[in-house]
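Asks: sequence-free structure coming up:
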């Protein structure tokens, strides 16, 4: 039978002993999709799937998914389209962890001609041959033959954030990076550093007033045992000390705690005692935008307010080098403006054209640049086609370079709060990566920020230097 077609079996065609089965490997996407459809968005349903420290998951949560798979088997294969599900009695014997395959088999055991009902024995077996579900399902079999095109499951989607999980997974294979954390004196920043430590990404050095660190830890139930602590009187001293730890070779990355970004960056850019290189220090968000087909770097959204052409060159090169660390062999860079045409009255358009020519002349390397591009034709191939823009970048960029900080900040927050995106914040161009997290960031974003810094620091060690630009 054509696999693109669903064809049912009417009551008279079904014989006692007829069977059908389906095999599926439970994924995080399955759990999220089922939670969205069922409306069960409880921590039991979702957090167990997201948090590797917990067990294989709640039996009741995954039992509902197994029951849904059984209903799909009855409705798609035996009897197939037109089936009315009239009841089921199932027993769930064990949880089904994410990543494990299950095979569900149904066997016709009884028929009632008067009601057109068919009873099926149901059984679910995991990859180890263990029975995790048994029971009986009852349906009213269709009376009319139906043949229909199989619905495209790919058209059913939810917003997920598995790209960040891939980054974190890469870091779990590496040696934890020593990170000096500046003044983590609130629950958000201290919790983020300790979570990254539990995940095996970093080994933090917590720099701040010890009394405040212990008070926050006690209030939140955080365990500081085995964590290196450095006592300093206030946030200014913490900013100075974390930079000093890098200069002394005791830390390979920095992380912002509960002090203001300007306070930390003032020590980083200090010409005598800071961490400057020949590159301008810039910022990038590595964004997981669920409605976009791959990770997206947005730069600069936090450091350079109104960058000139030379600064934009470094913004581009820093982001390109980051792209290489993340595994993008030749990043596609879209220089974003309000329009895609060059207009001498709009400096961002002439800067974009200059940046592209710099790439042609080898002043920017390792990527394909195009611009100016408006956001619509940068992101959408269809918009570029309609506007007759022939570009390798349009519709498929890895990096969006914005004209100024305001535009970048607005764009990143629009992605976050209107498209349910997560953004991992990182400062580039210093001697080491600097992790910037916000109190408004969720756990995924904070962990991903640490993962990006971990990958950068590990790449620097492999290359025998600090980071690109050092």
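Replies: That came through, no problem. Remember, it's a predicted structure, so these values are computed and weren't measured experimentally.
Asks: alpha carbons only for contacts and neighbour counts from here, please
Replies: Noted.
Asks: As a check, name the ranges of all helices in the stretch 1-150 of the chain.
Replies: For the stretch 1-150 of the chain, the helices defined by DSSP state H, counting those that start in this stretch occupy 28-38, 43-50, 59-76.
Asks: angle of the last one against helix 43-50?
Replies: With axes from the mean of the first three to the mean of the last three CA atoms, to 10 degrees applied, the angle from helix 59-76 to helix 43-50 works out at 90 degrees.
Asks: Give me the helices and strands touching helix 59-76, please.
Replies: Counting contacts by 3 or more CA pairs under 8 Å, 6 or more residues apart in numbering; DSSP states H and E, helix 59-76 packs against strand 19-25, helix 28-38, strand 84-92.
Asks: between those, which gets nearest to residue 254?
Replies: Closest of the helices and strands packed on helix 59-76 to residue 254 is helix 28-38, at 31.5 Å (criterion: CA to CA).
Asks: Who are the packing partners of that closest one?
Replies: helix 43-50, helix 59-76.
Asks: adding another structure so you can compare the two:
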């Protein structure tokens, strides 16, 4: 609750200040609000033209706007009206800078006018800006609760952008792409090839693949293409290339998931390992501090407890490959208490205890948790849940395929999340996306496969620095 100070309550020498950290989201919101889209002030841009992403600097008027937060919220507070403002800008502000914004009353004039000195510094005292403000102070007490102010969603996919950038630093992954014979699947393969993420072998009906290439306006000169009309036979050939050592990953094109996985999971000649295969969705949800991993939403329809052990371990491994240290894993159910009438709550409790005993490794596992208290701190506090995971879950293990599939699609279409998909537990990573997914989703899936392959090979992630706090 903000309470103001009226003209009569203000004295010369009164002071107020706030502390503010400059973030990339601040720059994007200000660009939209002001209409100033100078690339110098925008993240993820190459404004120098040297082919590298340049570090943005904050617009000077964004810094100036912080002064109004002190005036409008604290001194004088609600009801204040700006009259004049001067600024001298001494230094530029970068993302991550911590600013101290202060005002000091220097005089009181007739008609309710208050004069103030304005100062903006970094925490170390370095001057960023100073100036003089004059405001009309309120004449009556006003209390205002700003908690109902609508939230602003900044639709950015910073996590995938950075995962892709990190993956580009690694050696490209030889990849068999099965039936890339529609524009979306072929475009994703071409994008990943151009970014240096994969070295593709296209397997499928050559006439349809060429037609798709013509539709998106790309040339397949230089691409290795194995002409196999039947999609099942193309999938079998892709698996055979793994055994021959010619590829280290598979990528699903425009064919049914079952047609590809049938050959992956075959007992003879497939790509089975001792662990049950499962699928992970890695979601880049705007506003979340880390990617969100969801499993299993594509392969195991109604997993039993033993299968859930492998699903959980596979999901933890995927999170580790992304650079999440000791990922926080929420085992989801409809409730956050153990209820014998709800089997998923029993499984969740057992999985949590198994993790405590080292039967599941690499993450902090807790359950059962309902969706709200798994991801929202306030919801967890309201229900009295004390847990390292509750409110902070980065990995969500769902009770069954239906719930996982609905959760992933709700995040995609309601929160504007981007999704990458990967099958884990086979001898090589399998990029598994929906046939309707666009090229961007397939590009992100390639980055995920490359990062996972690196983690498997080296025992350490290549992407530790991609997670933002």
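Replies: Nice, thanks for sending it over. None of these values were measured; they are calculated from a predicted model.
Asks: residues near the closest residue to residue 30 of the second structure other than its chain neighbours, how many?
Replies: In space, and not counting its chain neighbours, residue 30 of the second structure is closest to residue 62: 6.9 Å by CA to CA, 6 or more residues apart in numbering. A count of neighbours around residue 62 of the second structure, defined by other CA atoms under 10 Å, yields 16.
Asks: Could I get the helices and strands packed on helix 59-76 of the first structure in a markdown table, plus columns for distance to residue 346 of the first structure and mean neighbour count?
Replies: As requested, those are exported to a markdown table (distance: least, CA to CA, whole Å; neighbours: other CA atoms under 10 Å):
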| stretch | distance to residue 346 of the first structure | mean neighbour count |
| --- | --- | --- |
| strand 19-25 | 53 | 15 |
| helix 28-38 | 44 | 16 |
| strand 84-92 | 63 | 15 |
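Asks: Might one say that the residue nearest to residue 30 of the second structure is in contact with residue 28?
Replies: No: counting by CA atoms under 8 Å, residue 62 of the second structure does not reach residue 28; the two are 10.9 Å apart.
Asks: which one is the residue nearest the centre of the first structure nearest to, not counting chain neighbours?
Replies: Geometric centre of the first structure, nearest residue: residue 164, 2.9 Å, by CA atoms, centre = their mean. Nearest non-adjacent residue to residue 164 of the first structure, counting by CA to CA, 6+ apart: residue 448, 5.8 Å away.
Asks: What residues does that neighbour make contact with?
Replies: 164-165, 167-168, 424 (CA atoms under 8 Å, 6 or more residues apart in numbering).
Asks: Now for residue 62 and residue 28 of the second structure: what residues contact both?
Replies: Common neighbours of residue 62 of the second structure and residue 28 (CA under 8 Å, 6+ apart) do not exist.
Asks: Nearest approach to residue 442 of the first structure belongs to which of the helices and strands packed on helix 28-38 of the first structure?
Replies: Nearest to residue 442 of the first structure among these is helix 43-50 (12.6 Å), distances taken as CA to CA.
Asks: which parts of that closest one are buried?
Replies: 45-46, 48-50 (16 or more other CA atoms under 10 Å).
Asks: Contacts for it, please.
Replies: By CA under 8 Å, 6+ apart, helix 43-50 of the first structure touches 28, 31-32, 35, 54-58, 61, 98.
Asks: Residue 446 of the first structure -> the second structure?
Replies: The equivalent of residue 446 of the first structure in the second structure is residue 442 (alignment by TM-score structural alignment).
Asks: What helix or strand is that match located in?
Replies: Taking DSSP states H and E as the definition, residue 442 of the second structure sits inside helix 439-458.
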